[in-house]
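1. Provided below for reference: sequence and predicted model.
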Amino acid sequence: MSELFDVTIIGGGPAGLYSTFYSGLRNMKTKLIESQAQLGGKVLLYPEKMIWDAGGQPPILAHKFAEQLINQAKTFHPTILTNTKVDFIEKDSNNVFVITTNDGSKHYSKSIIMANGGGIINPQKLEIEGAEKYEMTNLHYTVQSLKPFHNKRVLVSGGGNGAIDWAVELLDIAEEIIVAYRKDQLSAHEAQVVRLQESKKVTFLLNTTIERLIANKEKTKVKQVVLKKHDTDQTLLHGIDHIIVSHGYNRDASLEFANNSALKLKDNYYYEGTATGKTSQEGIFAAGDILSYEGKVNLLVGAFQDAVNAVNSAKTYIEPTADKIGMVSSHNEKFQEKNRQLIKQMLVQ
């Protein structure tokens, strides 16, 4: 058998990263497997967005927050694999989980924490002929930087939280913002919608979809957009500099379990479990968006509590006599030397 780990965490988003940190805190030999090339999960879909709702953390750009999560996850030197997709999980005769990845490798673990969130996430593309030609110029499904939108006319297609959050981020940057949404009412958080409604630079076009893209002379960028208002059958033509399409994401969650390890699902996707991170299968725990239970907090901050609970449950699963919870960091012996080093650094400064 290859190297055996106490816990293998599947998914490198916030829940998986904090699970990795906390399992190290609990003296567990830890492996993290992430399918994407980068760690950070959905946070990296919005690198230029400000995160306000992490406890005790001042407002911070998403990419910086992800960087801090990654650094924290590496505190206790876990084994981390990226660009590695888990295809199959089963148990062998020794009650050890055998995890098979897309390259044919097998990984062995006493317990598993599923933190694969929305699975492998790909944005839903604009279903208009030739739209893909403009993805390298001014048609965007994610926004890596807000600089290109300075003093520009921007069309945001979508009315959910993702679309409206982007529109709010652009309020002090873009010259004009058009929000086009296929339904008759925006579905985003009310406070964000109100912020847009209070701005004179925002135009709302409800019951409206993009019908056609008109290129510039060089055929390199979208110059105008033909919109269709479905409630009046009216066709509108708008000149734009950029389009942000936020129509949600397609999820690839093609991970399979052996028949004796099939987990109970809610809505054919989420793992049914408990607030302590337990699933319907012994030894398999879950944290973050993938886990469903009564009282679930579907926010970024909820992922951290899920992670702690899942790790504590995994710890007592493989070591029944272990403490049910980890010692707080201010008294934990694993931090004593690190604290001394940090204090020395502060005194030098």
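-> Right, received. Where do you want to start?

2. only C-alpha atoms for contact and neighbour calcs from this point on.
-> Will do.

3. wouldn't Leu146 be in contact with Glu48 here?
-> Yes - with contact defined as CA atoms under 8 Å, Leu146 reaches Glu48; the gap is 6.8 Å.

4. who has more neighbours out of these two?
-> Glu48 (21 against 15; other CA atoms under 10 Å).

5. got a list of what the more buried one touches?
-> With contact set as CA atoms under 8 Å, 6 or more residues apart in numbering, Glu48 has these partners: 61-63, 143-146.

6. what ranges does this protein have for its helices?
-> With DSSP state H, the ranges of helices along the chain come out as 14-25, 62-73, 161-169, 190-197, 300-318, 336-348.

7. what would those look like in a markdown table with distance to Tyr270?
-> What follows is these, written out as a markdown table (distance: least, CA to CA, whole Å):
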| stretch | distance to Tyr270 |
| --- | --- |
| helix 14-25 | 15 |
| helix 62-73 | 24 |
| helix 161-169 | 21 |
| helix 190-197 | 26 |
| helix 300-318 | 14 |
| helix 336-348 | 38 |
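
8. please identify the most buried of these.
-> Greatest average neighbour count among those goes to helix 14-25 (a mean of 29), per mean count of other CA atoms under 10 Å.

9. ok now that helix, how far from the chain's centre?
-> Centroid separation for helix 14-25 versus its chain: 15 Å, with CA atoms, centre = their mean, to the nearest Å.

10. try this one side by side with the last:
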Amino acid sequence: MAGKQDLELYDVTIIGGGPAGLYSAFYSGMRDMKTKIIEYNPTLGGKILLYPEKIIWDVGGVPPISGEGLIRNLTEQAMVFEPTIVLNQQIMNLDRLSDGTLLLTSNTGEQHHTRTVILAMGHGIPKMRKLEIEGADRYEVTNLHYTVQELAIFRDKHIVISGGGDSAVDWANALQPLAASVTVVHRREEFGGHERNVLRMKESCHEILTSYELTGLHGSGASVEGVTIKHVETGETRTLELDALIVNHGLTTDLSPMLAWGLELGEYNMPIVDAARQTNIPGVFAAGDLIQYDGKLRLISGALVDGGTAVNSAKRYLDPEAHSQAYVSSHNQKFKEKNKELEQQPVAVK
């Protein structure tokens, strides 16, 4: 294992490669800081990778875009200032060295030396919550889906969606125009999606069955052919025939290593931060879904603001005389040469 003297020292190390982490890396480059991103998954993107075809409407200045498209854009932007990218590692330990710098140790034993840290791990390592019905696993290779990777495979199919959160609502709306029918089953009366999307789903889908839960799967071969649902109050049961079943019962997440780092934690083990996105540990900042504070905007747009704010605070932590924030790109010296490169590119003919 490398000793501290063998490790390259970074100004800021970002733990997490989702939207908050990616934008933090870009903005850190604007602040002229040497930057590293460490991501648990084999690719950047965070939780959005679970919903690559989900259409995202609520990022400022961005027309409706797929999750895959948004991550592609955020990644391209993050790479502008060439941060170091480390994949397939989960940070297990955070230690303060005698010179005040920080040493991060991953599950592989690799260590990372940094002056500041930005925590951007979302709700933790996400895994889809599996259906707890005997025999469900044998259908996962055919027509039982926990995420929608490709809309086209559902064309002209009779689909049942079990779940009532954002993703279940969005999938129902995305699939309804191309499917033979979409039926949504949810164990509660209220849905967790944005109000307009929920209304659209209720108006367009074949059937919305609330206060029902999925209790049985039926199939004579390798595929699910039908499900039994049960009313949570009356006990009434129904059988629904289907061509494809989509289950969205939420995520399980893992933040357990972080719980031993000495962070002040609030509800759901979210680190508590101040207006500067500073945690109670000096030099450790946080951004995105991971944190809580008064007025927190739980949208991707809010995560991007968190990232920029955390970077500004890290810069001032390292250099108290530094400007409180980067100059806007139109007046920022770092973009002058990049603007010249753009101007020299050939104009596409329409």
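-> Thanks, I have the structure now. Computed from a prediction, not measured in an experiment: that's the story for all the values here.

11. Thr235 of structure 1 is nearest to which of the helices of structure 1?
-> Among the helices of structure 1, helix 161-169 comes nearest to Thr235 of structure 1, with 22.2 Å by CA to CA.

12. counterpart of the closest one in structure 2, which residues?
-> Mapped onto structure 2 using TM-score structural alignment, helix 161-169 of structure 1 spans residues 166-174.

13. thinking again about what came up before, figure out which of the helices of structure 1 is closest to Ile214 of structure 1.
-> Nearest to Ile214 of structure 1 among the helices of structure 1 is helix 161-169 (22.1 Å), distances taken as CA to CA.

14. with structure 2 overlaid, how far apart is that closest one on average?
-> Superposed on structure 2, helix 161-169 of structure 1 shows a mean distance to its aligned partners of 1.3 Å (mean CA distance after the TM-score superposition for structure 1).

15. now do that helix against helix 190-197, angle only.
-> Counting by axes from the mean of the first three to the mean of the last three CA atoms, to 10 degrees, helix 161-169 of structure 1 lies at 40 degrees to helix 190-197.

16. spatially nearest residue to the aligned partner of Lys228 of structure 1 in structure 2 (excluding sequence neighbours)?
-> Residue correspondence to structure 2 (TM-score structural alignment): Lys228 of structure 1 is matched to Lys230. Distances taken as CA to CA, 6 or more residues apart in numbering put Thr237 closest to Lys230 of structure 2, at 4.3 Å, once the chain neighbours are dropped.

17. OK, contacts around the one you found?
-> Thr237 of structure 2 is in contact with 228-231, counting by CA under 8 Å, 6+ apart.

18. who wins on neighbours among these?
-> Among the contacts of Thr237 of structure 2, the one with the most neighbours (other CA under 10 Å) is Ile229, at 24 neighbours.

19. what's the closest residue to it other than its chain neighbours in contact with, if anything?
-> Closest residue in space to Ile229 of structure 2, ignoring its immediate chain neighbours: Leu214 at 4.4 Å, by CA to CA, 6+ apart. Contacts for Leu214 of structure 2 were tallied using CA under 8 Å, 6+ apart; they are 162, 185, 227-230.

20. and which of these is nearest Ala78 of structure 2?
-> Proximity of the contacts of Leu214 of structure 2 to Ala78 of structure 2 was ranked by CA to CA; the top entry is Ser162 with 35.7 Å.

21. thought that closest one was touching Gly250?
-> No - using CA under 8 Å, Ser162 of structure 2 makes no contact with Gly250, being 10.6 Å away.

22. so which of those two has more stuff around it?
-> Ranked by neighbour count (other CA under 10 Å), Ser162 of structure 2 and Gly250 place Ser162 first, with 24 against 18.

23. run a quick neighbour tally on the aligned partner of Thr108 of structure 2 in structure 1.
-> Aligned by TM-score structural alignment, Thr108 of structure 2 pairs with Asp103 of structure 1. By other CA under 10 Å, the residues close to Asp103 of structure 1 number 11.

24. and the residue nearest to Ile229 of structure 2, what's its match in structure 1?
-> Matched by TM-score structural alignment, Leu214 of structure 2 corresponds to Ile210 in structure 1.

25. off-centre distance for the match of helix 161-169 of structure 1?
-> Counting by CA atoms, centre = their mean, stretch 166-174 of structure 2 comes out at 16 Å from the chain centroid.
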